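K.L.:
got a sequence here, can you build the structure:
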Amino acid sequence: MLVVVGLVGYLTGRRFPHPGAWIGRRREALVRVAGPWRRWSRPLLVAGAVIATAPVWPMVQPGDPIADEMLEPAEVAVLVPVVLTFPVAWALLGRSRPHAWRIGAGLVAWVAAWAVWTVVFGSWSTPPNIDDGLRWHLIGAAAIVAAGAWGRQPLTRRWLAGTVIGAIGVAVVFAIPVAGGPPMPARDAIPLPATATVIHEETGCGWNSCYRRLTVTGIDEAGMHELARRSGCRRIGWLNPYELCLDLRRNEPASTVGVQVTYYNGRDRVVFMGPASIGPHDRLDQWDPRGR
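P.N.:
Alright, predicted model coming up:
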């Protein structure tokens, strides 16, 4: 076919049309059309990453199978900016890089994968895996950005800003707690008054909690008031469902005080009942920090 076209061109006195020139003209036309959009490439990347997090938004999250495993609005307000760290970093680092839009599209897809995984497979049960999913997502996003930004680059303000934001994302990877089963509370998790003497101690674990129970004597009214002020449950870390709970019991006839410190997973609402199952708080009886 090419020989025929060339022969016709020779007989008519015309040159054989060069394919490269035709492709070059079409490419220049596409560049002229896409030129105005290049200035919007960075905000479009960030906007696409924001939209990709939609599955975890409170108004979008499904309530099934367990509504209590949904992310709370405050958690979404923290997690979404963290997940957007590397798309924002690449928007600053990758403007002049080859194939920048492909890497940006890959980051958006990676964010969408995290959001879908969190909604479908993420769980606050014991042990939780929400923190593991976020950690591996950030590691993968850091690898994508590092691979795209590899090589020499002039030190511009945009490049420095992207590097700082990427470094923040890497630091977050190490800040995410490694949450497994409930830890055993240390004896000094709640400091006792200096006059207190421990006369009995026991430890144990239930389905979603571990406790240390102390029988203490020698606590005066001021020490009892200080312990009572610390009673209740409080969160102990970011993305960590376990809470540190303190419960007190005064034993009037023996003039002793029962002190129980518990690491309790307040977000684990699933209890599997069966002949061989273990209850959520075996041996805790009335010591359950949430009255379950």
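K.L.:
switch to C-alpha atoms for all contacts and neighbour counts from now on
P.N.:
Will do.
K.L.:
ranges for the helices of the stretch 1-150 of the chain?
P.N.:
Using DSSP state H, counting those that start in this stretch, the helices of the stretch 1-150 of the chain run over residues 2-11, 19-38, 41-52, 73-83, 85-93, 100-120, 130-148.
K.L.:
after the strand or helix carrying residue 162, which helix or strand is next? Please name it.
P.N.:
In this assignment (DSSP states H and E), residue 162 forms part of helix 157-175. The element immediately downstream of helix 157-175 (helix or strand, assigned by DSSP H and E) is strand 197-205.
K.L.:
so for that next one, what gets flagged as buried?
P.N.:
residue 205 (16 or more other C-alpha atoms under 10 Å).
K.L.:
from the chain's centre, how far out does it sit?
P.N.:
36 Å (C-alpha atoms, centre = their mean, to the nearest Å).
K.L.:
who's in contact with it?
P.N.:
210-218, 281-282 (C-alpha atoms under 8 Å, 6 or more residues apart in numbering).
K.L.:
please repeat the previous calculation with a cut-off of 6 Å.
P.N.:
Identification of contacts with strand 197-205 by C-alpha atoms under 6 Å, 6 or more residues apart in numbering yields 210-217.
K.L.:
in TSV: those residues, plus neighbour count and secondary structure.
P.N.:
Output for these, formatted as TSV (neighbours: other C-alpha atoms under 10 Å; DSSP: H, G, I helix; E, B strand; the rest coil):
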residue	neighbour count	secondary structure
210	21	strand
211	27	strand
212	20	strand
213	22	strand
214	20	strand
215	20	strand
216	21	strand
217	18	strand
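K.L.:
okay, the angle between the helix holding residue 162 and helix 85-93?
P.N.:
Using axes from the mean of the first three to the mean of the last three C-alpha atoms, to 10 degrees, the inter-axis angle of helix 157-175 relative to helix 85-93 is 160 degrees.
K.L.:
ok, and what's touching helix 157-175?
P.N.:
Under C-alpha under 6 Å, 6+ apart, the answer for helix 157-175 is 85-86, 89, 92-93, 135.
K.L.:
second input sequence below; structure requested for side-by-side comparison:
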Amino acid sequence: MDTLLGVLVLLVVALLGYVTGRRFPHPGGWISGRRGRFRAAVVRPPGPWRWRSRLLFVVGALAATAPVWPIVQPGDPVADELLEPAEVAVIVPVVLVFPVAWALLGRSRPFAWRVAVVVAACVAGWSLWTVMSGSYGTPPTIDDGLRWYLVGTGVVVGSATAVESWRRPRELPTTRRVAGALVWTIGVAAAVAVPVVGDERLPPRDAILPLPPATTVVQEEARCALPENFGFGPRTCFRQFTVAATDAADVRELARRLGDHLRRAKGWPATGYDASTAGFPCRRTGWLNPYELCLELRSDESTGTVTLRLAYYNGRDRVIY
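P.N.:
You can find the predicted model right below:
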């Protein structure tokens, strides 16, 4: 009897195992099937780069600029020399020019995705470098970092486009690729247009000289590396003239003569003028040059002279007082 019960139990267990095996395959096979389906869904075979993938790449590049966004930057943008909201609104679109160009120029996966990952990594590298090491005062500056990024990503996108064109020489250009080439050209122009913050140079003498009649220069000084209390920043170069009258005019009349001379003969419109001082708006020295030429007039009652000071000033160099 015991033998019969043992046989029955064995048969039941075998039947259950057979039925279970048919309804629920072996775990290894189940895992293998799931992995195969996942691989087929995620790792697509070679083919055209779809528009959804292109859009996803551009969105990812935009997300890579997040470290420079005002809501993410730590602290006060002025004190920490970080980007202000208006600057972010201008620089971020410039940074995205080459990612957009590749989204239009890329043709087939997986090559297009590999290049996209490299470009997105360049965007992330630019963002992190800008918030951690960028400044406007001493090179390498934010402008330098932006220029290096544009040059690097421009070379990557241009080279990748050339490789794909070499692999498929018979394909005719499409509207999308023409638009991508145009965007790439805009990126190259942006790289060339980024201001170069180099060393300052001494201001020219002819911005003030020659002086009007009945005045003379009694002292001239020109040097760089100003003290902080000059108000133009420690790296500024300046030229200073101490002027006296050659007739009996007092210091107020001398200041008036010089102010009229600077406004009429040299084109320096005064923004504020009195007997002791005059302020003049700084002049741009070129649209690709961030430095401006600034002028200040101060009278000295004790010596009866007027001081005219010229200085180059990087208007985007934030001086923290």
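K.L.:
mean shift between the helix holding residue 162 of the first structure and the second structure?
P.N.:
After superposition onto the second structure, helix 157-175 of the first structure sits on average 1.2 Å from its aligned residues (mean C-alpha distance after the TM-score superposition for the first structure).
K.L.:
how about the helices of the stretch 1-150 of the first structure in TSV, adding distance to residue 267 of the first structure and mean neighbour count?
P.N.:
Converted to TSV, the helices of the stretch 1-150 of the first structure look like this (distance: least, C-alpha to C-alpha, whole Å; neighbours: other C-alpha atoms under 10 Å):
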stretch	distance to residue 267 of the first structure	mean neighbour count
helix 2-11	72	12
helix 19-38	46	11
helix 41-52	26	18
helix 73-83	13	15
helix 85-93	27	26
helix 100-120	16	20
helix 130-148	12	19
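K.L.:
format those helices as JSON lines; extra columns: distance to residue 247 of the first structure.
P.N.:
Formatted as JSON lines, the helices of the stretch 1-150 of the first structure follow (distance: least, C-alpha to C-alpha, whole Å):
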{"stretch": "helix 2-11", "distance to residue 247 of the first structure": "89"}
{"stretch": "helix 19-38", "distance to residue 247 of the first structure": "61"}
{"stretch": "helix 41-52", "distance to residue 247 of the first structure": "43"}
{"stretch": "helix 73-83", "distance to residue 247 of the first structure": "28"}
{"stretch": "helix 85-93", "distance to residue 247 of the first structure": "41"}
{"stretch": "helix 100-120", "distance to residue 247 of the first structure": "34"}
{"stretch": "helix 130-148", "distance to residue 247 of the first structure": "28"}
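K.L.:
between those helices, which one is closest to residue 61 of the first structure.
P.N.:
helix 100-120 (6.8 Å; C-alpha to C-alpha).
K.L.:
packing partners of that closest one?
P.N.:
Judged by 3 or more C-alpha pairs under 6 Å, 6 or more residues apart in numbering; DSSP states H and E, helix 100-120 of the first structure is in contact with no other helix or strand.
K.L.:
let's see 10 Å
P.N.:
helix 41-52, helix 73-83, helix 85-93, helix 130-148 (3 or more C-alpha pairs under 10 Å, 6 or more residues apart in numbering; DSSP states H and E).
K.L.:
could you give the angle of the last one to helix 85-93?
P.N.:
Put simply, helix 130-148 of the first structure runs at 20 degrees to helix 85-93, going by the same axes, to 10 degrees.
K.L.:
average offset of helix 130-148 of the first structure relative to the second structure?
P.N.:
Relative to the second structure, helix 130-148 of the first structure is 1.0 Å off (mean C-alpha distance after the TM-score superposition for the first structure).
K.L.:
got it, and the first one?
P.N.:
Mean deviation of helix 41-52 of the first structure from its aligned counterpart in the second structure after superposition (mean C-alpha distance after the TM-score superposition for the first structure): 1.1 Å.
K.L.:
what stretch of the second structure does that helix fall on?
P.N.:
Here helix 41-52 of the first structure aligns to the second structure at residues 53-64, judged by TM-score structural alignment.
K.L.:
now swap in the last one and tell me
P.N.:
With the alignment judged by TM-score structural alignment, the segment of the second structure matched to helix 130-148 of the first structure spans residues 142-160.
K.L.:
now the third one
P.N.:
Residue correspondence for helix 85-93 of the first structure in the second structure, counting by TM-score structural alignment: residues 97-105.
K.L.:
now the matching stretch on the first structure. Mean distance?
P.N.:
Relative to the first structure, stretch 97-105 of the second structure is 0.6 Å off (mean C-alpha distance after the TM-score superposition for the first structure).
K.L.:
got a list of what residue 294 of the second structure touches?
P.N.:
Contacts for residue 294 of the second structure (C-alpha atoms under 10 Å, 6 or more residues apart in numbering) come out as 203, 232, 238, 268, 279-284, 309-313.
K.L.:
and the helices and strands packed on helix 100-120 of the first structure as JSON lines, adding distance to residue 173 of the first structure?
P.N.:
Formatted as JSON lines, those follow (distance: least, C-alpha to C-alpha, whole Å):
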{"stretch": "helix 41-52", "distance to residue 173 of the first structure": "19"}
{"stretch": "helix 73-83", "distance to residue 173 of the first structure": "10"}
{"stretch": "helix 85-93", "distance to residue 173 of the first structure": "11"}
{"stretch": "helix 130-148", "distance to residue 173 of the first structure": "6"}
